[in-house]
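A.B. asks: Predicted model follows, preceded by the sequence.
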Amino acid sequence: MATTPDAPLVSRIIDDKSPICVPFILDRLEKYRAEQARNDPSSPRPFVVGINGVQGVGKTTLVRTLYETLQDRQGLETLVVSIDDFYLTHADQAALAAAHPDNALVQVRGEPGTHDTPLLAQFFDAVCAGEPAHVPEYDKAAFAGQGDRVAPTAGNPGRLVNGPDGQPPPLQVVIVEGWCVAFKSITPAEVERKWQESASSEPSKLASKLHTHKLEHLLLVNERLQAYDAALTSRLDALIHLDAEHTPYVYDWRREQEAALRYARGTGMTDEQVERFVDAYYPAYELFADGVRLGIFPEDKPDRQLRLIISKDRRVKESLIL
């Protein structure tokens, strides 16, 4: 008699994050609008929220709830955009990889440096000025999974925001989410220190990947990250950081997700493929997550960042306002 495989044991994503994050954002939004009314009441600039979190931590659920709260319940014209939609085109990614053939960090999309930062800056320049802009779209399935940006056409120019004559209405809130949102570059000396510590650490104590790359390769990613600050990070008015209590949880969470996909759809990455996939992102977590944990806003702009520390079962263990 045929049997079906047992369902994978997947840690449920419990939405205990929204009850903490939504009031925080609504409070920050109220303060932002009051400041705007005092300083520049005619400014069309929307409230810009960043959401950072490792893969599998629960960003999607939180973003959906936050959008529904702002757009549907508060009646605020709200846009959700992903940092992933600003990846380089397939041609530009191939050129980057060819220019650095021995640097595994830029052979595929993922690490800072594989996004189109001029496009990111151009988009947020327009959005923050209240001007029309088309939201880019990235197709991760193109070129057999290598991905490519969806090229606008006359019949399908892409989603328009801040349209002429108020159609669609001017944006009031922009939510930008992604695994590396708000990452900031560090000094070359700090990159080297982290790299040396990784090389000398015991594998059983630290799931580090930095030592598997050459120092100059890590320094290239760090250098490329500088452009993200002006393009996006400096424009954030609030940040939610969904921080794994231990960064290696990202491997377990991603394996669970793919196991669930294989069970439900008959397709999905194997555990070995998941490990290689997460490996492409992991060096950036090691280099730049500490900076986010310390807070990205200057001292004269307090209480704009919410950090949730997420335990292995994806529940909130602690929340901090920075």
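C.D. replies: Yep, that arrived.
A.B. asks: CA only for contacts and neighbour counts going forward, please
C.D. replies: Fine.
A.B. asks: List the residues that contact the residue lying closest to residue 152 once chain neighbours are set aside.
C.D. replies: The shortest distance from residue 152 to any non-neighbouring residue, by Cα to Cα, 6 or more residues apart in numbering, is to residue 158 (6.0 Å). By Cα atoms under 8 Å, 6 or more residues apart in numbering, the contact set of residue 158 is 134-137, 152.
A.B. asks: can you count the residues close to residue 267?
C.D. replies: When neighbours are defined as other Cα atoms under 10 Å, residue 267 has 12 of them.
A.B. asks: looking at this, it is in a helix?
C.D. replies: No: if the criterion is DSSP: H, G, I helix; E, B strand; the rest coil, then residue 267 is coil and not within a helix.
A.B. asks: my guess is it contacts residue 257, does it?
C.D. replies: No: with contact defined as Cα atoms under 8 Å, residue 267 and residue 257 do not form a contacting pair (11.5 Å).
A.B. asks: Sort out which of the contacts of residue 158 are buried, if you could.
C.D. replies: Neighbour-count burial (16 or more other Cα atoms under 10 Å) applied to those gives 134-137.
A.B. asks: putting a second one here so we can go through both:
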Amino acid sequence: MSNPAARNAIAQHVEDWISTAITVAPAGHIPLLFLSGAQGSGKSTALRQAAASLTAPVAIASLDDFYLTRTARAHLANTISPLLATRGPPGTHDLPLLRATLASLRAASDRSATSIPVFDKLADDRAASSAWRVFQGRPAAIVIEGWLMGALPDATAPSSAPLNEVEAQDPAGTWRRFQEEALAGGYARLWDEADGFFHILAPGFDTVLGWRLEQEASLWQARGTPMPEDRRAWAARFIQYYERITRRMLEGGRRPGTDLLIDGNRCGLPPPP
């Protein structure tokens, strides 16, 4: 199980990072910050705790809440690759919606109410707008967290040998090429707008499955229902969609920023010598 004290330790690092960005920002400028971390690394919890501890108003959101709708992903699956029906990889996010939300937050006044989308992961679709979160006022900073924030593209990925069973279903590299082109395009342009990156670095990809299972169990617990046994197999396969780029980011394929190494219990580690 996760360690609340360790989560708090991560949150303190994130809080300091946000606070510094606000302090050094030019007058009138709202810093845009991106927080990355593998699935289940504790980034969402750390960000919520950090934002709650700051006296300045900080607008936070998850890249996950900007997934394309199920219908939009079905269209990609039918026209490009069946693997694109599964949310998560580059190209399955609604970047125009994200940009519109960022623009609204940047233009907000002290009296504004800005809607922020919500994605229902168990329904695998965007929630109705009536269920979206609302940020009140003008933010001192905007922080978006997500597993791939700052990920760099790799043009050789489409022709590389498959890493797992999911990639084996992409023998021509069509799905991987679509992701790399997305990373080199819309995502790169989004990264260019950042005022800073913070990367929570897992000890290795093998740790991610255990974290993802904890995350899945929490989603079901929130609904008052035990996690079905078949969801374990589902989670093990689901993280294969993320494996290549997660490994790349852990190996240095990410935009430069503040790095926090953590262990399997999500405790911060000293930097390597």
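C.D. replies: It's in. The model shown is predicted, which means the values in this text are computed figures rather than measured ones.
A.B. asks: measure residue 35 of the first structure to residue 233 of the first structure for me?
C.D. replies: Look at residue 35 of the first structure and residue 233 of the first structure: by Cα to Cα, to the nearest Å, they are 20 Å apart.
A.B. asks: Mind checking which of the two has more residues around it?
C.D. replies: Each of residue 35 of the first structure and residue 233 had its neighbours counted (other Cα under 10 Å), and the higher figure belongs to residue 233 (20 against 12).
A.B. asks: which residues sit in contact with that one?
C.D. replies: Neighbour list for residue 233 of the first structure: 181-184 [criterion: Cα under 8 Å, 6+ apart].
A.B. asks: And the strands in the second structure, which stretches?
C.D. replies: Assigned by DSSP state E, the second structure shows strands spanning 32-37, 58-62, 113-116, 119-120, 125-126, 133-136, 141-146, 196-201, 258-261.
A.B. asks: re the thing from before, still contacting in the second structure, which of the contacts of residue 233 of the first structure?
C.D. replies: Mapped onto the second structure and checked by both residues aligned by TM-score structural alignment, their matches' Cα atoms under 8 Å, those keep the contacts 181-182.
A.B. asks: what ranges do the helices span in the second structure?
C.D. replies: Secondary structure of the second structure (DSSP state H): helices located at 4-24, 43-53, 70-79, 95-106, 165-168, 174-182, 188-192, 206-222, 230-238, 243-250.
A.B. asks: okay, the fourth one sits on what stretch of the first structure?
C.D. replies: If I follow you right, that is helix 95-106 of the second structure. Per the alignment by TM-score structural alignment, helix 95-106 of the second structure matches residues 117-128 in the first structure.
A.B. asks: The matching stretch against the second structure, how far on average?
C.D. replies: Mean deviation of stretch 117-128 of the first structure from its aligned counterpart in the second structure after superposition (mean Cα distance after the TM-score superposition for the first structure): 2.2 Å.
A.B. asks: what does that stretch rub up against?
C.D. replies: In this structure, residues lying in contact with stretch 117-128 of the first structure by Cα under 8 Å, 6+ apart are 44-46, 86, 132-135, 161-162, 171, 227-228, 230-232.
A.B. asks: Residue 100 of the first structure reaches residue 108, doesn't it?
C.D. replies: No: Residue 100 of the first structure is beyond contact range of residue 108, at 11.4 Å (criterion: Cα under 8 Å).
A.B. asks: what's around the counterpart of residue 224 of the first structure in the second structure, how many residues?
C.D. replies: Under the alignment by TM-score structural alignment, residue 224 of the first structure pairs with residue 182 in the second structure. A total of 18 residues lie near residue 182 of the second structure under the criterion other Cα under 10 Å.
A.B. asks: ok, now residue 38 of the first structure?
C.D. replies: For residue 38 of the first structure, the number of neighbouring residues by other Cα under 10 Å comes to 9.
A.B. asks: Okay, residue 79 of the first structure and residue 13 of the first structure: tell me how far apart.
C.D. replies: Noted for residue 79 of the first structure: a distance of 24 Å to residue 13 of the first structure, by Cα to Cα.
A.B. asks: which of those two has more neighbours?
C.D. replies: residue 79 (18 against 15).
A.B. asks: any idea how far the aligned residue in the second structure for the more buried one lies from residue 107 of the second structure?
C.D. replies: Residue correspondence, TM-score structural alignment: residue 79 of the first structure in this structure matches residue 59 in the second structure. The spacing between residue 59 of the second structure and residue 107 of the second structure, counted by Cα to Cα, is 13 Å.
A.B. asks: Residue 269 of the second structure is nearest to which of the helices of the second structure?
C.D. replies: helix 4-24 (10.6 Å; Cα to Cα).
A.B. asks: elements contacting the closest one?
C.D. replies: helix 43-53, strand 141-146, strand 196-201 (3 or more Cα pairs under 8 Å, 6 or more residues apart in numbering; DSSP states H and E).
A.B. asks: mind running it again at 7 Å?
C.D. replies: Judged by 3 or more Cα pairs under 7 Å, 6 or more residues apart in numbering; DSSP states H and E, the packing partners of helix 4-24 of the second structure are helix 43-53.
A.B. asks: what residue of the second structure takes the place of residue 236 of the first structure?
C.D. replies: Alignment note (TM-score structural alignment): residue 236 of the first structure maps to residue 194 of the second structure.
A.B. asks: ok, how many other residues are close to that match?
C.D. replies: Using other Cα under 10 Å, residue 194 of the second structure has 15 other residues around it.
A.B. asks: what's near enough to touch it?
C.D. replies: Taking Cα atoms under 7 Å, 6 or more residues apart in numbering as the criterion, residue 194 of the second structure is in contact with 32-34.
A.B. asks: and in the first structure, which of the residues you listed remain?
C.D. replies: Among these, the ones still in contact in the first structure (both residues aligned by TM-score structural alignment, their matches' Cα atoms under 7 Å) are 32-34.
A.B. asks: Distance to residue 90 of the second structure and neighbour count added to those residues, as a markdown table?
C.D. replies: A markdown table is the format used below for these (distance: Cα to Cα, whole Å; neighbours: other Cα atoms under 10 Å):
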| residue | distance to residue 90 of the second structure | neighbour count |
| --- | --- | --- |
| 32 | 20 | 22 |
| 33 | 19 | 22 |
| 34 | 16 | 27 |
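A.B. asks: just to revisit the earlier point, and the match of helix 95-106 of the second structure, how far out from the chain's middle?
C.D. replies: Centroid separation for stretch 117-128 of the first structure versus its chain: 16 Å, with Cα atoms, centre = their mean, to the nearest Å.
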